[in-house]
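Undergrad: Return atomic coordinates for the entry below.
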Amino acid sequence: MMKFFQHSFISSLVAGFLLMVSSASYAAPIQYITDIYGDRTNQLIGYGVVVGLDGTGDKSQVKFTQQSIVNMIKQFGVQLDGGINPKLKNVAAVTVTAVVDSHKGPGQKLNVTVSSIGDAKSLRGGTLLMTQLKGADGNVYALAQGNVVVGGFSAEGNDGSSITHNTPTAGRIPNGATVERALTAENDDDPTVYLQLKKPNYQTALNISKHINQTFGPGVAKALNKGRVEVAAPVDSEDRIMFISMLEQLEIEEGKTIPKVIFNSRSGTVVFSDNVTVSSAAVSQGGITVRIQEDQYVSQPGAAIGGGINAPGRTVVTDDSQINVEEKDGAAMIWPQGTNLQEIVNAINQVGATPTDLMQILQALDEVGAINGELVVI
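TA: The predicted structure is shown next:
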């Protein structure tokens, strides 16, 4: 009886806590915050050749391009002597990549990306010849062929000057591949569906299982850990699809996450998540600027010792260094407990701090534990 009471008390406490914290959270459909295990994409890759280039293909030093063309021509009954070294400046060896969904079927189209692996200058105007696209298991899942669309260009003058815009050695072929073999999803006949949280969170996982059980009945869902929820699903295909479609529409209160401050040290951009505050802190912004100016003076006497009056003398180069040190007065800024970090950044910017100064101040605040969140410098 005591164990039952304790269990009931803890369950009631947990339920009351979830209800209390979820009221201030953001509700989102399950399909926005989770992925269904098995519903995934797969990478495909192949090796091919692009022909029809206007003299911008691989040079003769790229042997694998020549070998690829020779092997292809032999398949059409054209016999070439072993000593022939064709100059194929209109051909480029490329890698072809694509992404296929696990539920794509034969006959459906895929977008492909074509990238040069030789020393071709541009793929503009080229055509990809039929290329097999393989998965990680070595099986062929699609065939690619078509005209390459390139967003960049390159031009070169006779004097060696050149100009390049974007990347002319890579391009795309929209709908350039056809699926030849279906990839079966691993969980299509599994009586259990696993929901994987895109942002693992204990509170969110418990909210998902709790809401599913309230909707479909007790014991249907169980939170396994902060990133995975197990859900019992029908085995029949139509019932399963109907169940998952209803499951994805359930509105879930997301658990609170640690506020983050993202600082881009290269551009000085600062991005805050909601409710990033600081503890009581004082910041003194100032610094010392050292400027060094180097000058050289050249003097050449009119005559050297023992020479005539017009005889040139030895050239003398004299270095002149000027060092100037400036110290800025650093004014201390004090913020009370709970101040929003955005207010601090605005105040620091108003006193003329550089992005480097701002980064150092944020890192110092994080080091003393004054930022109520996580600082990420990229």
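Undergrad: Please make it C-alpha for all contacts and neighbour counts, starting now.
TA: OK.
Undergrad: contacting residues around P355?
TA: S265, S267, G268 (CA atoms under 8 Å, 6 or more residues apart in numbering).
Undergrad: End to end on stretch 196-210, go ahead and measure it.
TA: 16 Å (CA to CA, to the nearest Å).
Undergrad: buried residues in that stretch?
TA: 196-197, 200-210 (16 or more other CA atoms under 10 Å).
Undergrad: Just the ones in strands from the residues you listed, please.
TA: Using DSSP state E, the members of the buried residues of stretch 196-210 that fall in strands are Q196, L197.
Undergrad: can I get the buried residues of stretch 196-210 in CSV with distance to G227?
TA: CSV is the format used below for these (distance: CA to CA, whole Å):
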residue, distance to G227
Q196, 6
L197, 5
P200, 4
N201, 6
Y202, 7
Q203, 10
T204, 9
A205, 7
L206, 10
N207, 12
I208, 11
S209, 12
K210, 15
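Undergrad: Also this sequence, please, to line up against the first:
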Amino acid sequence: MRRATYAFAILTFVLGLAVLTAPAHANSRIKDITDVEGVRENQLVGYGLVVGLDGSGDSLRNAAFTRQSLSAMLERFDVNTRDATLNTRNTAAVIVTAHLPPFSTQGTRVDITVSAIGDASSLQGGTLIATPLIGADGQVYAVGQGQVAVGGFAAEGDGASITRGVPTAGRIANGALVEREIAYDIANRSAIRLALRNPDFTTARRTAEAINNYLGSDAARAADPATVVLTRPDYYEGDMVALLSEVELLRVEPDLPARVIIDEATGTIVMGENVRVSTVAIAQGNLTISVTESPVASQPAPFSEGGETVVLPRTNVSVEEDMTQLGLLDEGVSLSDLVDGLNALGVSPRDMIAILQAIAASGALQAEIEVL
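TA: Now for the predicted structure:
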């Protein structure tokens, strides 16, 4: 009994060691690297009024569109103000935007964003009046209304003012009610297109192979680096929704080209795992020149006649140069070796950007550099 228990413990340890030492692959689900054709959001936009502001709205003298919109709104309630002089800062004209999720049904609520377009200083405490939200085709798909939640604030006095965030923009959670649905019958389709978020020939081929191996037929094919066409097999009993729910859980190892992303504004560098460097020697040094002005006042001799005080310029120039030895990067080094080699030079991220660009100019960097 003890021997069996001891053998079982050894077997468990060996299996665990094998799992730990096995190579790890960055396999991703198909649903995480592709988008289904037709399943997307739609942008909505509208023009409305925010009322109830505490004197922080538009000036009706400067914002003619706010005055006209306010008069038109009051006329809908049988209030005639065309010949009257309106003088209020409790109203602001705004642009309302929203994203209509796919397959949204009537009665579904979505979030909306409200942004001032006049000279209003803050939308805090305001309420958006019912605003139709239209799509690119000019049709009304939702109606927005509710109290605006503003993250920023503004306060001012006679001699000072303070502003935090953006008080002229806010959000209304679940502030729009969907009135019109966008019809898209995906269940009865016989074929669908999967769009890769990062187009690549190898990734498209692997995606099609994973689907075909799972279904046991040639139901998927890579049409181009960005598209995989999926056809529902004749023997499949479910509809396209059921097929997609099974296929999107399959795992594929994406393949990406060697690329270096550089953001010079922030000094950020992002390198892919496939970045390689040919044999190259690097030397990086800083040259600092300091110029200091120390003017000296020259006084005339005591009791001298016609003497003047003269300011004489005096300049001190010093030059300091860091002594840096050449660093050698071997051919075909991996990403970790490349990072270690650059860090060994003791350079800052901004200097590293210049080094990478110089390596690419010499032809030793086997990757594409993209500067944001």
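Undergrad: mapped onto the second structure, which of the contacts of P355 of the first structure are still contacts?
TA: Cross-checking the contacts of P355 of the first structure against the second structure gives G268 as conserved contacts, using both residues aligned by TM-score structural alignment, their matches' CA atoms under 8 Å.
Undergrad: Among the contacts of P355 of the first structure, name the buried ones.
TA: By 16+ other CA under 10 Å, the contacts of P355 of the first structure give no buried members at all.
Undergrad: measure the aligned residue in the second structure for N213 of the first structure to T202 of the second structure for me?
TA: Superposed on the second structure with TM-score structural alignment, N213 of the first structure falls opposite N212. Distance, N212 of the second structure to T202 of the second structure, using CA to CA: 15 Å.
Undergrad: same question, A226 of the second structure
TA: 10 Å.
Undergrad: So the residue most central in space within the first structure versus V270 of the first structure, what's the distance?
TA: In the first structure, the centroid-proximal residue (CA atoms, centre = their mean) is I378; its distance is 12.1 Å. Going from I378 of the first structure to V270 of the first structure by CA to CA gives 10 Å.
Undergrad: Now for these two: what residues contact both?
TA: With CA under 8 Å, 6+ apart as the test, I378 of the first structure and V270 both reach I262, F263, N264.
Undergrad: now the helices: where do they sit in the stretch 201-350 of the first structure?
TA: Taking DSSP state H, counting those that start in this stretch as the test, the helices found in the stretch 201-350 of the first structure are 202-216, 237-248, 341-350.
Undergrad: what's the closest of those helices to I45 of the first structure?
TA: helix 237-248 (31.0 Å; CA to CA).
Undergrad: The closest one packs against which elements?
TA: Judged by 3 or more CA pairs under 8 Å, 6 or more residues apart in numbering; DSSP states H and E, helix 237-248 of the first structure is in contact with helix 30-33.
Undergrad: residues making contact with the helix it packs on?
TA: Contacts for helix 30-33 of the first structure (CA under 8 Å, 6+ apart): L197, K198, K199, I208, L247, E248, Q249, L250, E251, I252.
Undergrad: which among those gets closest to S60 of the first structure?
TA: Once CA to CA is applied, the member of the contacts of helix 30-33 of the first structure that ends up nearest S60 of the first structure is K198, at 48.8 Å.
Undergrad: Look up how far D32 of the second structure lies from the aligned residue in the second structure for that closest one.
TA: Matched by TM-score structural alignment, K198 of the first structure corresponds to R197 in the second structure. Distance of R197 of the second structure to D32 of the second structure, given as CA to CA: 9 Å.
Undergrad: before we move on, back to that, go through the shared contacts of I378 and V270 of the first structure and flag which are in strands.
TA: Judged by DSSP E, strands contain the following of those: I262, F263, N264.
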